[in-house]
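**Q** my questions are about this predicted structure, shown below with the sequence.
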Amino acid sequence: MARYIFVTGGVVSSLGKGLSSASLGYLLKSQGFKVRIRKMDPYLNVDPGTMSPFQHGEVFVTDDGAETDLDLGHYERFTDISSKQSDNITTGRIYSDIIKKERKGGYLGKTVQVIPHVTDRIKEFIKKDITNEDFVICEIGGTVGDIESLPFLEAIRQFSNENGKLKSLFIHLTLVPFMKSSDEIKTKPTQHSVKELRSIGIQPDIVICRSEQSIPIDQKRKISLFCNVQIENVIETIDVKTIYEAPISFFNQKLDKQVLKYFNLRSRRKPNLKPWKKITNTVLNTRKTVNIAIIGKYVNLKDAYKSLDEALTHGGIQNKVKINLIRIESDKLKSNNIRKKLKNVSGILIPGGFGKRGTEGKIACIKYAREKKIPFLGICFGMQMAVIEFARNVLKIKNAGSTELDKRIYPVIGLINEWSKDGLIIKGTDRNLGGTMRLGIYEALLKNNSAIKKIYKSSKIKERHRHRYEVNNNLREKFEKNGLIFSGMSPDNKLPEIIELNSHPWFIGVQFHPEFKSRPLDPHPLFSSFIKASKSNYAK
């Protein structure tokens, strides 16, 4: 029988609902329970696939090809449970489904309304695709008081009544600010946030208080009194030095114990926190540093490359080095300032992306990495830029490019339907951007005696993709003759998945996104190898 835990947030956004949900998920899973974590987003986009990273941050991709909120990345990294399409929904998806049904006459002439039709659809999502899970943790995006999240809050209120109060638990995460001017912690924002939640019929069972410093017992009593929550269910979460401390912190605060107590359950085994303590110790006490440059368009927004940052950190943990990320805007890179910008860099990484802006800076940077023998990792768009750079500067195809960026070029990168036998453009088709990409997990076969096969220690891999354009396989013979090896191919041998330079100490490009499968307790081999190469050759 599934028990449902609903996590809401108040006062301000970005308090860490996703991290809190993921940490609780790990603690429950490590005690022998089967856990599922889901995210409900209040924005009107159908999914984040067409949203700018400046607006939304990273788009996380699941095995089954869903473009989802980045919090699902937290869920996967902490619990090692693969998310599905059925674990993320938006207001846009809900309204889209309802309107389609209405247009087909599915409501038999009834007036379609927020209550009951929208709330019913949300409740369907909460229960969908649940089999033998013990706990289903549902994070509600947004902040209590926002008009966008009201249908979700009403839906979970109804769900608790219908499903049974003893099968539903409400956790509310709030900010308890510290006022330096008066040297005191203020509980009033939390009181008002809980009051707002109660005004729509939801009484939180546990209040998690985010704070810069420990909350005195008197202030906890005040929160308990005014929020109508037992004092042992007032859980503090103090800002941690690394997110990997979060499961330890919540365990010390007995969050998992209070959840099990509420549901009248006993732990099936003692939770294992040794791996998290080991990781935390490595992260906080490692002194040796590796400088990794990330060259991209969205470097000013940290969340734009969240999984990538985490995967690099995982590689650092594996190699016992601290990763110093040097974020460089690609559109500010010129051939005459690259040496200065990349001074003391240990390794260079170019991540995925879309659009023309900053591409010439990326290509110039790849040329520098190739010629100076600096370890290089190109992911998705980064791999495609590496192919273009090699075509221009080694194969001497001066107008080599991607049809995504310019139709008047020699296409080494393009849509599948744009290739002909001689490599020239046939004609692309204009389509809606949403849902046109190669998404989700795909298989690749690795070439014998290649660097990538040694890294994976396998001849067959499965990785997650999110891209629309492919490398022109018609040019494979020309590339390989000049030293750029297509070391990973799709099973039908038509789509290049991995490239590498055999004359370089470490130069690899991959069409997929390996960062989505990296875990702190199980670092991805590609990132571990990349950091090892950077550490061996360029660590200071």
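**A** Here it is on my side, so go on.
**Q** C-alpha only now, for contacts and for neighbours.
**A** Fine.
**Q** which non-adjacent residue is nearest S458?
**A** Among residues not flanking S458 along the chain, L446 sits closest, at 7.6 Å (CA to CA, 6 or more residues apart in numbering).
**Q** how many neighbours does the one you found have?
**A** 25 (other CA atoms under 10 Å).
**Q** so what's it up against?
**A** By CA atoms under 8 Å, 6 or more residues apart in numbering, the residues touching L446 are 452-453, 458-461, 487-489.
**Q** next, the one to line up against it:
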Amino acid sequence: MKKYIFVTGGVCSSLGKGIAAASLGSLLETRGLRVCMIKVDPYLNVDAGTMSPFQHGEVYVTDDGAETDLDLGNYGRFTSSRLSKAHSITTGQIYQSVINKEREGKYLGKCVQVVPHITDEIKSRIYKLGEAEDVDVTIVEIGGTVGDIESIPYLEAVRQVIHEKGKSHTLSVHLTLVPEVTGGEVKTKPTQHSVKEMREIGIQPDVLLCRCKNELGDDLKKKISLFTNIDFDSVLSAHDVNTTIYEIPVIYNQQGLCEVVVRKLGLKVGKAKLGEWQKVADSYKNADKTVNIAMVGKYIELADAYKSIDEAVVHGALANGVKVNIIKIDSERFENGVTPDELLNGVDGILVPGGFGERGINGMVIAARYARENRIPYLGICLGLQIMVIEYSRNVLGLEKANSSEFKPEGEHSVVTLLEEQVDVTAFGGTMRLGLSKSKLEKGTRIEKAYGSSEAWERHRHRYEVNNKYKQQLMDAGLVISGYTPDGSLVEAVEWSDHPWGVSVQFHPEFTSKPVKAGPLFKDFVKASIK
């Protein structure tokens, strides 16, 4: 029978449920199990596509073009789980589906209620993935915190799944906070109350992951075990890691997390093969050189706004046997009188990531020019490509007013313009160019050498493109168009010709990068930055 694991959080949000769920998934995969990862988000948005990065962090894109929560990025980096639109469940999707069914008369005149109709819809989506032939264990992360009014229907659905499938086929993993107060005293009371709230809902946690600053001692674990009715060996320390998050699976394995889960679910598996994860952890620990990468963006205030890019740069560093120091720079600072020399002097590489809107654009252009003129390796992603084209148009081609029609709709030289299929689009949710597609790479270019192939399969998320009206002028001025869509109609990559390493792409290579297999562009970019 299929197995289900539900990961919930208590006390406060942002404790690391996504990393915990992904780490558990990776551990089960090392035992030869086939894992399915699902994220449930209680917000009413249909997806994360229209949310501000300042509020919600990055938007992660799947192969089929779903705009999802950043935790799916963690799943993609830590596990081999297939990820699609179906693996991201939101309250907006659930209610939209139930209301549509009610309008179609599928409830036969019944009064539509949260229980059973909403909870049945939630369960049906989980079962549809979890009962698939190629899945052994399904891990479902419930977003938010126990006690949130938005999470109540999901926790009720979890309770029902546990009741329907039985305790031998389901497992509740609860991540909670064990804080330190003034004087360094560790307090367990918040954890006790969090588990109490879970039990009031009808769910007794089987495994408790205690988020804390330092590793918990046995005395505190025994105390927590006693007051929460959870086995002592199932109370684990989720303490801060001073190396890399990719050591977390190793740390959980050392504490016996996988053994506990396997035993409680009655799984028949082989021994854990943690070679790859141990190798990643050791690579970070043994690195004796650090490369400094400046990321010049517009959502710098929130750490998770560029989560996948941050991790992909780390992957590139791991692949080259070095550590990386990512220096986050708000592009507006260049517009407010701070010179590039003050912020960029001494950096080894410059990266300009994606984004929307006019704010900070000229600052990014200044950073791109600094990279080009000072021969510093440059990687542009999505908006970063458009910035590279705008900078080159202004400062090499001589079109001083070159811009994107996104920022100056009536501009004199729109070297970047709206995709043709976007012209008549009026709704913003899920309408961009989204998902996995092929790019054709020009022979002998840096990007072709990085991929070691004449094509690249990467995911997209954008509305604007290089204006083909200016393509020949740019090429005549020395800009290399190194990637196209298969039919040659759209520019996918550009490069500086007389430069150590200056490459930009319209797609998002960060979404397919993994710690055990760095994205080719990030590996090559970091390599160039080391030099």
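**A** Received, thanks. Bear in mind that the values here come from a model prediction, so they are computed numbers and not experimental data.
**Q** re the thing from before, just put the contacts of L446 of the first structure in a markdown table and tack on secondary structure and neighbour count.
**A** Converted to a markdown table, the contacts of L446 of the first structure look like this (DSSP: H, G, I helix; E, B strand; the rest coil; neighbours: other CA atoms under 10 Å):
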| residue | secondary structure | neighbour count |
| --- | --- | --- |
| I452 | helix | 24 |
| K453 | helix | 18 |
| S458 | coil | 13 |
| S459 | coil | 15 |
| K460 | strand | 16 |
| I461 | strand | 15 |
| S487 | strand | 25 |
| G488 | strand | 28 |
| M489 | strand | 21 |
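**Q** what is the nearest of those residues to L265 of the first structure?
**A** Nearest to L265 of the first structure among the contacts of L446 of the first structure, counting by CA to CA, is I461 at 40.1 Å.
**Q** what's the counterpart of that closest one in the second structure?
**A** By TM-score structural alignment, I461 of the first structure lines up with A456 in the second structure.
**Q** got it, and P523 of the first structure?
**A** In the second structure, P523 of the first structure lands on A518 (TM-score structural alignment).
**Q** cool, K367 of the first structure as well?
**A** K367 of the first structure maps onto R369 in the second structure, by TM-score structural alignment.
**Q** quick revisit: please say which position in the second structure the residue nearest to S458 of the first structure maps to.
**A** Under the alignment (TM-score structural alignment), L446 of the first structure maps onto L441 of the second structure.
**Q** coming back round to it: which parts of the helix or strand harbouring the match of K367 of the first structure are buried?
**A** Using DSSP states H and E, R369 of the second structure sits in helix 361-373. Using 16 or more other CA atoms under 10 Å as the test for burial, helix 361-373 of the second structure gives 361-372.
**Q** tell me the one among those residues nearest to M388 of the second structure.
**A** A368 (6.3 Å).
**Q** would you agree the closest one is in contact with I387?
**A** Yes: counting by CA atoms under 8 Å, A368 of the second structure does reach I387; the two are 7.3 Å apart.
**Q** count the residues that sit near D233 of the second structure.
**A** Neighbour count of D233 of the second structure, defined by other CA under 10 Å: 17.
**Q** what ranges does the stretch 51-200 of the second structure have for its strands?
**A** With strands called from DSSP state E, counting those that start in this stretch, the stretch 51-200 of the second structure shows them at 60-61, 67-68, 88-90, 137-142, 170-177.
**Q** nearest to N292 of the second structure, of the ones you listed?
**A** strand 60-61 (25.2 Å).
**Q** which other helices and strands does the closest one contact?
**A** With contacts taken as 3 or more CA pairs under 8 Å, 6 or more residues apart in numbering; DSSP states H and E, strand 60-61 of the second structure sits against strand 67-68, strand 455-462.
**Q** residues in contact with that strand?
**A** 67-70, 72-73, 308, 434-435, 459-461, 511.
**Q** now swap in stretch 206-214 of the second structure and tell me
**A** Stretch 206-214 of the second structure has contacts (CA under 8 Å, 6+ apart) with 15, 171-180, 191, 230-231, 234-240.
**Q** try 6 Å
**A** Residues from elsewhere that reach stretch 206-214 of the second structure (CA atoms under 6 Å, 6 or more residues apart in numbering): 172-178, 234-240.
**Q** then stretch 120-127 of the second structure?
**A** The contact list for stretch 120-127 of the second structure, computed with CA under 6 Å, 6+ apart, is empty.
**Q** what residues sit buried inside that stretch?
**A** 120-123, 125-126.
**Q** so which residues make contact with stretch 45-53 of the first structure?
**A** With CA under 6 Å, 6+ apart as the criterion, stretch 45-53 of the first structure contacts 67, 92-93, 304.
**Q** run the chain-centre distance for that stretch.
**A** Relative to its chain's centre, stretch 45-53 of the first structure lies at 13 Å (CA atoms, centre = their mean, to the nearest Å).
**Q** same check on stretch 75-91 of the first structure?
**A** Centroid separation for stretch 75-91 of the first structure versus its chain: 10 Å, with CA atoms, centre = their mean.
**Q** go on, stretch 241-252 of the second structure?
**A** Using CA atoms, centre = their mean, the offset of stretch 241-252 of the second structure from its chain centre is 18 Å.
**Q** ends of that stretch, what's the gap?
**A** Stretch 241-252 of the second structure stretches 11 Å from its first residue to its last (CA to CA, to the nearest Å).
**Q** swap in stretch 330-347 of the second structure?
**A** Across stretch 330-347 of the second structure, first to last residue, CA to CA, it's 15 Å.
**Q** so what touches it?
**A** Under the criterion CA under 6 Å, 6+ apart, residues 292, 296-298, 300, 360, 363-364 lie in contact with stretch 330-347 of the second structure.
**Q** ok, and the most crowded of those residues?
**A** Among the contacts of stretch 330-347 of the second structure, M364 has the most neighbours (other CA under 10 Å), with 30 neighbours.
**Q** what sits against it?
**A** S331.
**Q** can you count the residues close to N325 of the second structure?
**A** Neighbours around N325 of the second structure, by other CA under 10 Å: 15.
**Q** where does it sit: helix, strand or coil?
**A** strand (DSSP: H, G, I helix; E, B strand; the rest coil).
**Q** and it, how close does it get to M295 of the second structure?
**A** 10 Å.
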